[in-house]
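A.B. asks: Sequence and predicted structure below; questions after.
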Amino acid sequence: MDNERKKDPLSAYREEFPITKRFVYLDHAGVAPISRRVESVLMRFIGEALEEAMFKYGVWMSRVDEIRKKCAMLIASEPEEIAFVKNTSHGLSIVAEGIEWRRGDNLILYEKEFPSNIYPWINLRRKGVELRFVPSRNGRIHIADIKRLMDSRTRLVTISSVQFSNGFRINLGELGELCKRRNVLFCVDAIQSLGVIPMNVKEFQIDFLSADGHKWLLAPEGTGIFYCRKGLEEKLNPPLIGWKSVRREFDYDRIDFDLKTDALRFEEGSLNLLGIFALGAAVDLLLEVGIDAVEKKVLELGDLIIEEAERRGFLVNTPKSRDERAGIVSLSGEFDPVWVKDNLREMGIMVNVRGGALRVSPHFYNTCEEIEFFFKSLERLVKYS
């Protein structure tokens, strides 16, 4: 074990993930396991709520403030640009329903996006908004295609930083620069990249970003972050309004509809403290490891997956270039991916199927030995299927 840790300094963090003792978990693009420190924070809050309740409220709110700062560090924003939301769909819907659309406006999105980044926009057709779909070019998105779809009535481009199916990673910097030049709002679904590759909303000129915590952030389902660039908050009409939307939120006897002027206006009611504290512990772990170190390890594991897949004659559907992928590698071959996935799970290996292919998505605590074990198991299944 000591020799292994000398080779891979991140291997010590495997102790944070008890799931590694029983399973090979390679589905962080789906629902990730939580760490021991997330469990510890959850149990602490439950104990406090059980034994102290509102006596701890001030402490809890201070913790929320600190976690907001950590989440801002993760994407290089200001804390007041961050709102806690239920999930990615929640954040994207804030944008979709908050913009004052005019009949004849249009927005641009990728034709093969995850449904969370399609349905909120389809719902705008009732307002006379046109949807313009970017075609898939062998699993890639060409920014030139996005540029061609833009005109004077284009209000917004919405895109996933990494595509859920084949793992294609778009150049956010180039796309952000295009949107800036054309005075088009830029919205990013970051759920398949946040926690595994660096994110800088200022550098990429992102206006809105949404991401749930249950994938690469290694937090439980049900809590995420929504980023709204400073200066745009008051241009979004909050689709949900509640007692926390206003400045004087604790003055219950006074009705004064004076909305907050930062992203906190989108936190309309009582917060999911359990989820936020868990998210905070998960973000702490990632910041401790370092996102650059996480990216390096995950890309190395991706290199190994691609190498082993090609050596066995499987088709790799994910771009091989490191700057065009993050944590997802998609592969297919002369096998039924659903049957293989189900049988791998029986063997204690968790992968998934998307786009008719096997999707493998390791995180920083996974090992080369686990990748090799996965391929030996896959090879055995394919041979006898």
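C.D. replies: It's in.
A.B. asks: contacts, neighbours, all on C-alpha from now
C.D. replies: OK.
A.B. asks: Go ahead and flag the most central residue of this structure.
C.D. replies: Note on the chain: the residue nearest the mean C-alpha position is residue 191, at 1.3 Å, using CA atoms, centre = their mean.
A.B. asks: Hmm, residue 212 and it touching each other?
C.D. replies: Yes: taking contacts as CA atoms under 8 Å, residue 191 lies within contact range of residue 212: 5.9 Å.
A.B. asks: Can you pull the residues that touch both of those two?
C.D. replies: Shared contacts of residue 191 and residue 212 (CA atoms under 8 Å, 6 or more residues apart in numbering): residue 88.
A.B. asks: By residue count, which helix of the chain is the longest?
C.D. replies: The longest helix of the chain (DSSP state H) is helix 291-311.
A.B. asks: Could you list every helix and strand that that one packs against?
C.D. replies: In terms of contact count using 3 or more CA pairs under 8 Å, 6 or more residues apart in numbering; DSSP states H and E, helix 291-311 is assigned the packing partners strand 315-316, strand 329-332, helix 368-384.
A.B. asks: which residues touch that helix?
C.D. replies: Counting by CA under 8 Å, 6+ apart, 195-198, 286, 315-316, 320, 322, 326-329, 331, 362-364, 367-368, 371-372, 375 sit against helix 291-311.
A.B. asks: ok, now stretch 101-117?
C.D. replies: 88-89, 92, 118, 127-136, 141, 146, 149-150, 153-160, 163-164, 189.
A.B. asks: burial of residue 363, as a residue count?
C.D. replies: 27 (other CA atoms under 10 Å).
A.B. asks: need the contact list for it.
C.D. replies: 26, 28, 196, 216, 294, 297, 298, 327 are the contacts of residue 363 under CA under 8 Å, 6+ apart.
A.B. asks: List the contacts of the last one.
C.D. replies: Taking CA under 8 Å, 6+ apart, we find residue 327 in contact with 29, 167, 193, 196, 298, 299, 302, 361, 362, 363.
A.B. asks: Is it part of a helix or strand, or is it coil?
C.D. replies: Classification of residue 327 by DSSP: H, G, I helix; E, B strand; the rest coil places it in coil.
A.B. asks: Please tell me how far it sits from residue 218.
C.D. replies: Using CA to CA, to the nearest Å, we find residue 327 at a distance of 13 Å from residue 218.
A.B. asks: What strand or helix carries the closest residue to residue 355 other than its chain neighbours?
C.D. replies: Spatial nearest neighbour of residue 355, excluding adjacent residues (CA to CA, 6 or more residues apart in numbering): residue 165 at 5.6 Å. Using DSSP states H and E, residue 165 falls within no helix or strand.
A.B. asks: For stretch 77-97, measure first residue to last.
C.D. replies: Where stretch 77-97 begins and where it ends lie 23 Å apart, using CA to CA.
A.B. asks: what ranges do the strands span in the stretch 101-250 of the chain?
C.D. replies: 106-110, 130-134, 154-160, 185-189, 208-212, 224-228 (DSSP state E, counting those that start in this stretch).
A.B. asks: One more to weigh against that first structure:
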Amino acid sequence: MRHPEFPLSAELIYLNHAAVAPWPKRTSTAVSKFAQQNTLYGSSCYLDWLQKETQLRVQLQTLLNAPDATDIALVKNTSEALSFVAYGLDWHSGDNIVSSNEEFPSNRIVWQSLSELGVEFREADLAQAATPEDALFALVDKQTRLITISSIQFASGLRLDIDRIGQFCQQNNILFCIDAIQSLGAVQFDVQKCQADFVMADGHKWMLGPEGLGVFYTSPASREKLKLTQYGWHMMDNTHNYENKPWSIHPTAQRFECGSPNTLGIHALSASLSLLLETGMETVEKQVLANARYLMAAIKSRPYLQLLTDETAKLQSGIVVFKHKQLSKEALYAHLQKNHVVCAMRGEGIRFSAHFYNSTQELDKAMLLIPD
């Protein structure tokens, strides 16, 4: 039986939340209401829209356990926020950045582009040490300014111990940047506990929101280390005083929002987050991980399949990757797509990413559609 908030088309089995998620019913309703309001009244309700923007910041503060809602900036996507960090810091020739060899391009190419400034980007092989964290630490030296890492790797589901990395960074006076797009909305996240300086994520994956709107967290101290690379009316202090001469930079994270807010996206993401927060992230994480374990057990029980996700890892995620021992990943992916199993081809195999609302009946049906 379908979850009442996800009346997906009957033939679909949706296991692709690590890519682009379907919207909850309430999100579709919120967008429709906003569109109708705008059609009938234009911007007459703009003050209400500002209240919704404030509400979304508080929701994101809760999701990250940020100290204050003023630490939250609403950005277009993860890549934009990463660029704010990469081109906001004051680099010196000889500095280096430590990351991994498993990062999504967004958390790789922006740092590699700094080579023109004499900054080295170091990629740790996460499998070549006692722990993935140790692999990162082994590349650190006195010239390391930043460790940047995905909290959960998109192609393997590997979940790193970000609390341990954060403690290491604090002890060694290194900035810590987290691409949290595969964590937020799927597992509990505590930015204060992991002591991150910068955290970013788009809303269209596990947060169940639209593309084109994301979150950028900066700690107050780290925020002051970033020079601004975009300018506009919305990033000024006393934002709505349009005769603001001379002007000053907004004291909060709003300084990273140079222009008009994405009001449609704000209404949508706020509605999606309301479902996650009402459900409770502890409950969401418990079910996401239970579904992942269920899939891993089902995969292991079939002799013609090979589980690629490490089921023995201390920390688990909602991502499960496997391959067929006879069929190529391309052939298996095409077969699953033809049979309406929405998934992804990542790494060496097929990636399933079930959310909290997916039922074991759906998971069983997906597994039965895999040929032996």
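C.D. replies: Received it, and whenever you're ready, just let me know what you need. For clarity, every value in this text was computed on a predicted model and none was experimentally measured.
A.B. asks: for the longest helix of structure 1, the distance to its chain's centre please.
C.D. replies: For helix 291-311 of structure 1, the separation from the chain centroid amounts to 19 Å (computed by CA atoms, centre = their mean, to the nearest Å).
A.B. asks: Could you find the counterpart of the residue nearest to the centre of structure 1 in structure 2?
C.D. replies: In structure 2, the residue matched to residue 191 of structure 1 (TM-score structural alignment) is residue 181.
A.B. asks: quick revisit: next up, the contacts around the residue nearest to the centre of structure 1.
C.D. replies: 88, 160, 161, 210, 211, 212, 213, 215, 216.
A.B. asks: Pull out the buried members of the contacts of stretch 101-117 of structure 1.
C.D. replies: Among these, those classed as buried by 16 or more other CA atoms under 10 Å are 88-89, 92, 118, 129-135, 141, 146, 149-150, 154-160, 163-164, 189.
A.B. asks: Might you report the residue contacts of residue 150 of structure 1?
C.D. replies: Counting by CA under 8 Å, 6+ apart, residue 150 of structure 1 touches residue 108.
A.B. asks: mind checking what it lines up with in structure 2?
C.D. replies: In structure 2, residue 150 of structure 1 lands on residue 140 (TM-score structural alignment).
A.B. asks: quick revisit: can you say which of the helices and strands packed on helix 291-311 of structure 1 is nearest to residue 339 of structure 1?
C.D. replies: helix 368-384 (9.4 Å; CA to CA).
A.B. asks: List of residues touching the closest one?
C.D. replies: 24, 301, 304, 305, 308, 309, 334, 335, 340, 343, 344, 349.
A.B. asks: Give me the spatial nearest neighbour of residue 68 of structure 2, chain neighbours excluded.
C.D. replies: Per CA to CA, 6+ apart, closest to residue 68 of structure 2 is residue 61, 6.5 Å.
A.B. asks: How many neighbouring residues does the one you found have?
C.D. replies: If you count neighbours by other CA under 10 Å, residue 61 of structure 2 ends up with 21.
A.B. asks: tell me which element it falls in.
C.D. replies: helix 46-64.
A.B. asks: Over in structure 1, find the residue span that helix aligns onto.
C.D. replies: So helix 46-64 of structure 2 sits over residues 57-75 in structure 1, by TM-score structural alignment.
A.B. asks: ditto for stretch 193-212 of structure 2
C.D. replies: Using TM-score structural alignment, stretch 193-212 of structure 2 pairs with 203-222 in structure 1.
A.B. asks: distance from the centroid: which residue in structure 1 tops it?
C.D. replies: Farthest-from-centroid check, structure 1 (CA atoms, centre = their mean): residue 253, 39.3 Å.
A.B. asks: Who are the contact partners of the aligned partner of residue 158 of structure 2 in structure 1?
C.D. replies: Under the alignment (TM-score structural alignment), residue 158 of structure 2 maps onto residue 168 of structure 1. Counting by CA under 8 Å, 6+ apart, residue 168 of structure 1 makes contact with 139, 140, 162, 318, 319, 324, 325, 326.
A.B. asks: now residue 168 of structure 1: how far from residue 319 of structure 1?
C.D. replies: 6 Å.
A.B. asks: Mind listing the shared neighbours of those two?
C.D. replies: residue 325.
A.B. asks: can you pull the buried residues of stretch 180-197 of structure 2?
C.D. replies: With the criterion 16+ other CA under 10 Å, stretch 180-197 of structure 2 contains buried residues 180-191, 194-197.
A.B. asks: what separates that stretch from the chain centre, distance-wise?
C.D. replies: Relative to the centre of its chain, stretch 180-197 of structure 2 is centred 9 Å away, using CA atoms, centre = their mean.
A.B. asks: next one: stretch 134-143 of structure 1
C.D. replies: With CA atoms, centre = their mean, you get 21 Å for stretch 134-143 of structure 1.
A.B. asks: Show me the contact partners of it.
C.D. replies: Under CA under 8 Å, 6+ apart, the answer for stretch 134-143 of structure 1 is 108-112, 145-146, 149, 166, 168, 170, 174-175, 317-318.
A.B. asks: ends of that stretch, how far apart?
C.D. replies: End-to-end for stretch 134-143 of structure 1, by CA to CA: 9 Å.
A.B. asks: Number of residues surrounding residue 225 of structure 2?
C.D. replies: Around residue 225 of structure 2 there are 12 other residues, counting by other CA under 10 Å.
A.B. asks: What does it correspond to in structure 1?
C.D. replies: So residue 225 of structure 2 corresponds to residue 235, using TM-score structural alignment.
A.B. asks: Report the contact partners of that match.
C.D. replies: 98, 99, 100.
A.B. asks: The first one matches what in structure 2?
C.D. replies: Read it as residue 98 of structure 1. Residue 98 of structure 1 maps onto residue 88 in structure 2, by TM-score structural alignment.
A.B. asks: Does that match touch residue 228 like I think?
C.D. replies: Yes: between residue 88 of structure 2 and residue 228 there is a contact under CA under 8 Å: 6.0 Å.
A.B. asks: just the helices in the stretch 1-150 of structure 1 please.
C.D. replies: For the stretch 1-150 of structure 1, the helices defined by DSSP state H, counting those that start in this stretch occupy 2-7, 36-51, 57-75, 88-98, 119-122, 143-149.
A.B. asks: ok, residue 136 of structure 2 to residue 100 of structure 2 distance?
C.D. replies: 7 Å.
A.B. asks: for residue 228 of structure 2, same thing?
C.D. replies: 27 Å.
A.B. asks: Comparing the two, which residue is more hemmed in?
C.D. replies: Using other CA under 10 Å, the more surrounded residue of residue 228 of structure 2 and residue 100 is residue 100, with 23 against 17.
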